[in-house]
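Enquirer: The amino acid sequence is not available; the structure is as follows:
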């Protein structure tokens, strides 16, 4: 058995505050015996405007946020998937929203730049990530000791073709900052669908609560097994969920219902 954990946060606009919160919660996750820990999307900062996102962007490979993640993975001897942070892009006025993976030795061995950029508008709220973020192009997986892990972020969840492109994974991760409006209807349904159709564990780390900026995120950080059952969930507020990956269960499900082998398209 491999134990994994996901961290839920209610990030502020202040990077140093969020780093200290993440430090505490990663420590709590490590104390559960987790070998892999996932942070949520935008964990270093949820600011008031796009200018703050650009201001906090780091060059890939250097900066206090990346140094912190490398430090935490080494300190606790864990695989750490750093939710997302803003990285400097080649396009002026825009950043990349990127997920970085660190080994127990603190080495960055994978980077996924969020492909699908969120856009949503009602009379009360509106979001347009494309105004300040460049979308990525590459599908990214990495090999952990327990199997292949597929990297996705938040809005990607609505595009099942990305998950098919991973191939057969043991674990799919979804760091997110789902809005309260969309999350209460779509979040769990989409996560369970991705687990069922790909016959893989899904670990989703969310932002969850009322932020200092006034924004409200849905939360419900959770672990879902390959049969689509929710094994752990944290509805709202800061905290950690943990659970086990049972590769024998995964193999049994794929043997009894070989849907992945029955694909025609």
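Expert: Great, that's in hand. Keep in mind the model is a prediction, meaning the values are calculated, not measured.
Enquirer: going forward, measure contacts between C-alpha atoms and count neighbours the same way
Expert: Will do.
Enquirer: in the stretch 151-265 of the chain, which spans are strands?
Expert: 171-173, 201-204, 221-224, 230-234, 239-245 (DSSP state E, counting those that start in this stretch).
Enquirer: can I get those strands in CSV with mean neighbour count?
Expert: Shown next, in CSV, are those (neighbours: other Cα atoms under 10 Å):
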stretch, mean neighbour count
strand 171-173, 24
strand 201-204, 30
strand 221-224, 28
strand 230-234, 17
strand 239-245, 22
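Enquirer: Mind checking those strands for the one nearest to residue 73?
Expert: strand 239-245 (16.4 Å; Cα to Cα).
Enquirer: okay, now the one to match up with it:
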């Protein structure tokens, strides 16, 4: 089956971002895809949190989510919205992924577990936890492409999450992202290939790219990786839509050749030698 990945340069206007995604739903369906994957923060990228807050609502009132659900139903296509900023129950924001089926119904949601709080050598400083609540659960969901395990961006650096997802039956791992350029250049390809190899699973990573209206820059290079670690698709540094073939038999073959999931053991307490 075929997956479509949308590489986009989301801005500060949710309505404009919604139009980009809706147009991509139609194009993905026309291109023969069974499912479309979009990046982290598909509906809004704005580091001015006061300005962004005017657009962030509860999920049931989110204009981007409503538009994409309608498009998924009209075109009969599954869509994984990499994430949207929505209001959580405690009044903070949540960085939330949505899996929408071909009738427009929401099949699963996932809130980003690991929040990006870093100071980079370039002088960039990010404090996601200042506004966002972390998620509290790992999530898998059955899709036409296989059992999908959900992650978001910075989660990529925590392999125990992906071990849990693949151990729970995930054969595809979604890693939507808005990676910075310095961290993307250094780590993006290596980490994604490692997650695919150690899980014996496909990895689909739709990414933000380019210069955004709020002044930030993102790395791009949306990737589709097979269970052996081979790169099926690398979308480089331009916005657009890409396609990758997903053959479920590759998962079974890879896991038979190197049965890492069967060989996992609980790690005993670390003993510090004197």
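Expert: Received the coordinates, thanks. What you are looking at is a predicted structure, and each value in this text was computed from that prediction instead of being measured.
Enquirer: what's next to stretch 141-150 of the first structure, contact-wise?
Expert: With Cα atoms under 8 Å, 6 or more residues apart in numbering as the test, stretch 141-150 of the first structure has contacts from 2, 109-110, 140, 151, 163, 166, 168-173, 247.
Enquirer: Take the strands of the stretch 151-265 of the first structure and write them to a markdown table, including distance to residue 95 of the first structure.
Expert: Below are the strands of the stretch 151-265 of the first structure laid out as a markdown table (distance: least, Cα to Cα, whole Å):
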| stretch | distance to residue 95 of the first structure |
| --- | --- |
| strand 171-173 | 22 |
| strand 201-204 | 23 |
| strand 221-224 | 26 |
| strand 230-234 | 30 |
| strand 239-245 | 28 |
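Enquirer: Just the contacts of stretch 141-150 of the first structure: which are in helices?
Expert: 163, 247 (DSSP state H).
Enquirer: Reformat the contacts of stretch 141-150 of the first structure as a markdown table; add distance to residue 59 of the first structure.
Expert: Shown next, in a markdown table, are the contacts of stretch 141-150 of the first structure (distance: Cα to Cα, whole Å):
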| residue | distance to residue 59 of the first structure |
| --- | --- |
| 2 | 33 |
| 109 | 16 |
| 110 | 15 |
| 140 | 20 |
| 151 | 21 |
| 163 | 28 |
| 166 | 27 |
| 168 | 32 |
| 169 | 30 |
| 170 | 31 |
| 171 | 28 |
| 172 | 26 |
| 173 | 24 |
| 247 | 37 |
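Enquirer: Now that we have the contacts of stretch 141-150 of the first structure, which of them are buried?
Expert: 110, 140, 151, 163, 166, 168, 169, 170, 171, 172, 173, 247 (16 or more other Cα atoms under 10 Å).
Enquirer: Pick out whichever of those residues sits closest to residue 7 of the first structure.
Expert: residue 173 (12.1 Å).
Enquirer: give the contact list for the residue nearest to that closest one when sequence neighbours are not counted.
Expert: In space, residue 173 of the first structure comes closest to residue 203 once its chain neighbours are excluded; the distance is 4.8 Å by Cα to Cα, 6 or more residues apart in numbering. Contact analysis of residue 203 of the first structure by Cα under 8 Å, 6+ apart lists 5, 6, 38, 171, 172, 173, 174, 221, 222, 223, 224.
Enquirer: any idea which of those is closest to residue 68 of the first structure?
Expert: Distances from residue 68 of the first structure to those, taken by Cα to Cα, are shortest for residue 38, at 14.2 Å.
Enquirer: Report the contact partners of the spatially most central residue of the first structure.
Expert: For the first structure, the residue nearest the mean C-alpha position is residue 175 (1.7 Å; Cα atoms, centre = their mean). Counting by Cα under 8 Å, 6+ apart, residue 175 of the first structure touches 38, 39, 40, 41, 83, 84, 152, 153, 154, 204, 205, 206.
Enquirer: Please repeat the previous calculation with a cut-off of 10 Å.
Expert: 6-8, 38-43, 81-84, 99, 151-155, 203-207, 221 (Cα atoms under 10 Å, 6 or more residues apart in numbering).
Enquirer: Which residue in the first structure aligns with residue 139 of the second structure?
Expert: The equivalent of residue 139 of the second structure in the first structure is residue 140 (alignment by TM-score structural alignment).
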